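[1] structure, please.
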Amino acid sequence: MILPRPATTRVWAVSSLAGLLVASTACGEYVAYENGPPANVPPGAVNLDEATKAWLESTKTLEHVAWTGLLTRYAKLDSNGVVLLDYRAISTSTEATLQLDRYLATLDVVESAQLEGTAERLGYWINGYNAAVVRGVLDFWSGDSTYSVSSNDFVFFDLPRHRFGGLVLSLNQIEHGVLRGDTTHASVRGTSDDLRARLLALHQEVWQGQPIDARFHIALNCASLSCPNLLFEAFRGPALETQLDSASRAFVADPEKGAGPNGISSIFRFYAADFEVTYGNAAGFISRHREGGLDGVNLDRYLEYDWSLNAPP
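    The predicted structure is shown next:
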């Protein structure tokens, strides 16, 4: 999740895909924009046996069991009510990193369109985004306690290195292209015509002609302290409505990063247009999901966004 920025602030990440360099390496591929550093692309589906691939190619639902297992084991609630993820423990566990990579590999085989209905498809992209963020942190973090995904002008979100349904996408392309359908965002506008069309087709496949549901912003986690908390389980089609509602209530109940006397989350500023679609504005969303409505909420101020890594000290 990231504040949309003018194209002029992006040093190299909005070059067209015609400028991409793709080469084979021992661990898969790397992708680089013509003026940018290479980014390793995990090998994805090649890690899976043929029987598993065949099942995944035909399934209409996903339980996301592997992702739930990682969250259950490595996500913990601290004394301030913030869910922290133990990246260090994951990175030092071969079993955990293999579990994460295998989960992401399943999402490379499964195409969201084959899943049944908006809830299944939205769950696919939310879980996939969150898992890809974790994979990205493990790749770039190196155990540095000061690491932040905001480093180098948020390039973390711009690198096209995550495989979904056979496509290699950046996190911004998932959020702003697939989920938001925002053709003006640099990650969508600055890519090739073919990929832009594919992103917008995926957007239509998720929402099936219905308005976007801004609650997905409360489900995405950008590995930062001000992001909405990770759940201790994956988002799943049959439970998605309940999960999104619960996550929304928890977020606006938190005065430190959701809504309170000191202001409201900057997420409501970053994505004001999205909250207008179904709630009219941020106030409508907050009053709908917060116990006590707008009582004690300062709507005239946005809370400073803390991009510090959501990891234990």
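[2] only C-alpha atoms for contact and neighbour calcs from this point on.
    OK.
[3] sec struct for residue 168, please.
    strand (DSSP: H, G, I helix; E, B strand; the rest coil).
[4] ok, for it, nearest residue in space, not its chain neighbours?
    Closest residue in space to residue 168, ignoring its immediate chain neighbours: residue 162 at 5.3 Å, by C-alpha to C-alpha, 6 or more residues apart in numbering.
[5] likewise for residue 203?
    residue 178 (4.3 Å).
[6] this one next, for a side-by-side:
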Amino acid sequence: MKTLILLGLLLFSSSLLSSDFDHSHSLFSKVLNKVVIDKGAESKVNYTKLKTNQGDLKTYLDALSGVSKGDYKSLTQDQRLAFLINAYNAFTLKLIIDNYPVDSIKDIGGFFSSPWKKRFFKLLDEKMHLDQIEHEIIRKDFNEPRIHFAVVCASIGCPKLHNTAYTASNLDSKLELATKQFLKDSTRNRYNRSKNEFQVSKIFDWYDENFGDTLSLKRFLNKHMQLGLSTDKLKKASLSYLDYDWSLNDYKGKK
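    Below is the predicted model:
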């Protein structure tokens, strides 16, 4: 009987810990605020500082790993998506500092292995890799193309990592801000009015199915770049993709 009571208490305690997860993600915001240097259209991460001060990140990652599938299923859609975006970004930071110094996330792993296929963390009761979060959960379960400007692959070509976390309450406004900031960055996306020409990130090529056909993509660009182009102008516009910069988004300033 004592054994059963003890087992019950342990299960209750485990359930309580995971259900008590802080959905304001305040600890992750604290981490980001300390190491992300916001440069307007882009941001850099002070990985040296993060590597030498991992305590808060480790605590946050442990909290993420403590959330069970059952707990996740009880969340609202906005809570789920905010949770997954933050998890992707936080575990990406962990992957980088575990291998730092490194010039690119693509340098992590072997010749035949991908950093995004590396199973190095637990989430929702499973040993996972980053591609599972992005492709098998987020893209599968959420019809939200703006997530491509929120999940950050630690590279110069990626959208910027913000210095605060996503939450259910700020999700829509933060996704919209991330999208507009990325599309207005002329180093990664641009429109030439005299030539009626779009030159955009390879992200739109890699994940074209999330943006619809070519005209739908141009409409998306027109809206979020706030260009005010007519449908006829969009139909005639040319579209090409810029080279992607996989260099690490590392802050090289004063440490």
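[7] one step back: quick one: contacts for the corresponding residue of structure 2 for the residue nearest to residue 168 of structure 1?
    Mapped onto structure 2 by TM-score structural alignment, residue 162 of structure 1 lines up with residue 121. Taking C-alpha atoms under 8 Å, 6 or more residues apart in numbering, we find residue 121 of structure 2 in contact with 65, 91, 127, 128, 129.
[8] show me what residue 177 of structure 2 lines up with in structure 1.
    Correspondence of residue 177 of structure 2 to structure 1, assessed by TM-score structural alignment: residue 246.
[9] C-terminal to the helix or strand hosting its match, what's the next element?
    Per DSSP states H and E: residue 246 of structure 1 is located in helix 240-253. Note on helix 240-253 of structure 1: by DSSP H and E, the next helix or strand toward the C-terminus is strand 259-260.
[10] about what we covered before: mind checking which of the contacts of residue 121 of structure 2 are buried?
    65, 91, 128, 129 (16 or more other C-alpha atoms under 10 Å).
[11] what ranges do the strands span in the stretch 201-313 of structure 1?
    259-260, 263-264 (DSSP state E, counting those that start in this stretch).
[12] so residue 84 of structure 1 sits in a strand?
    Yes. Assessed by three-state DSSP, residue 84 of structure 1 belongs to a strand.
[13] so it makes contact with residue 75?
    Yes. Counting by C-alpha atoms under 8 Å, residue 84 of structure 1 does reach residue 75; the two are 5.6 Å apart.
[14] corresponding residue for residue 230 of structure 1 in structure 2?
    Aligned partner of residue 230 of structure 1 by TM-score structural alignment: residue 161.
[15] got it, and residue 84 of structure 1?
    Looking across to structure 2 (by TM-score structural alignment), residue 84 of structure 1 lines up with residue 44.
[16] distance to residue 101 of structure 2 for the contacts of residue 121 of structure 2 - can I get that in a markdown table?
    Formatted as a markdown table, those follow (distance: C-alpha to C-alpha, whole Å):
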| residue | distance to residue 101 of structure 2 |
| --- | --- |
| 65 | 26 |
| 91 | 17 |
| 127 | 25 |
| 128 | 24 |
| 129 | 21 |
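[17] which of those residues map to contacts in structure 1?
    Among the contacts of residue 121 of structure 2, the ones whose aligned partners also touch in structure 1 (both residues aligned by TM-score structural alignment, their matches' C-alpha atoms under 8 Å) are 91, 127, 128, 129.
[18] what's the distance between the third one and residue 57 of structure 2?
    When distances are taken as C-alpha to C-alpha, to the nearest Å, residue 128 of structure 2 and residue 57 of structure 2 turn out to be 18 Å apart.
[19] ok, the last one next?
    With the distance defined as C-alpha to C-alpha, residue 129 of structure 2 ends up 18 Å from residue 57 of structure 2.
[20] re the thing from before, just checking, the residue nearest to residue 203 of structure 1 touches residue 202?
    Yes. The pair residue 178 of structure 1 / residue 202 is scored as a contact, 5.5 Å apart, by C-alpha under 8 Å.
[21] neighbour-wise, which of these two wins?
    residue 178 (25 against 21; other C-alpha atoms under 10 Å).
[22] mind checking the SS state of the more buried one?
    Applying three-state DSSP: residue 178 of structure 1 is helix.
[23] what does it align to in structure 2?
    Using TM-score structural alignment, residue 178 of structure 1 lines up with residue 137 in structure 2.
[24] now for the most centrally placed residue in structure 2: which residues touch it?
    Central residue of structure 2 (C-alpha atoms, centre = their mean): residue 151, 1.5 Å from the mean position. Taking C-alpha under 8 Å, 6+ apart, we find residue 151 of structure 2 in contact with 85, 86, 88, 89, 134, 159.
[25] filter those down to just the ones in helices.
    With helices defined by DSSP state H, the entries of the contacts of residue 151 of structure 2 inside them are 85, 86, 88, 89.
[26] checking my notes, residue 29 of structure 1 in a strand, right?
    Yes. Counting by three-state DSSP, residue 29 of structure 1 falls inside a strand.
[27] gap between it and residue 131 of structure 1?
    19 Å.
[28] again, but for residue 226 of structure 1
    Taking C-alpha to C-alpha, one finds residue 226 of structure 1 at 18 Å from residue 131 of structure 1.
[29] same question, residue 71 of structure 1
    To residue 131 of structure 1, residue 71 of structure 1 is 10 Å away according to C-alpha to C-alpha.
[30] looking at those two, which is more packed in?
    The residue with more neighbours, out of residue 71 of structure 1 and residue 131 and counting by other C-alpha under 10 Å, is residue 131; that gives 22 against 18.
[31] the more buried one contacts residue 99, correct?
    No. Using C-alpha under 8 Å, residue 131 of structure 1 is not in contact with residue 99; the gap is 10.9 Å.
[32] quick one, what contacts residue 115 of structure 1?
    Residue 115 of structure 1 neighbours (C-alpha under 8 Å, 6+ apart): 59, 60, 61, 62, 121.
[33] next up, the contacts around residue 71 of structure 1.
    For residue 71 of structure 1, the contact set (C-alpha under 8 Å, 6+ apart) comprises 85, 231, 232, 233, 234.
[34] just give me the match in structure 2 for it.
    Aligned partner of residue 71 of structure 1 by TM-score structural alignment: residue 32.
[35] where does that match sit: helix, strand or coil?
    At residue 32 of structure 2 the chain is in helix, as set by three-state DSSP.
[36] going by distance to residue 171 of structure 2, which of the contacts of residue 151 of structure 2 wins?
    Proximity of these to residue 171 of structure 2 (C-alpha to C-alpha) peaks at residue 85, which lies at 10.0 Å.
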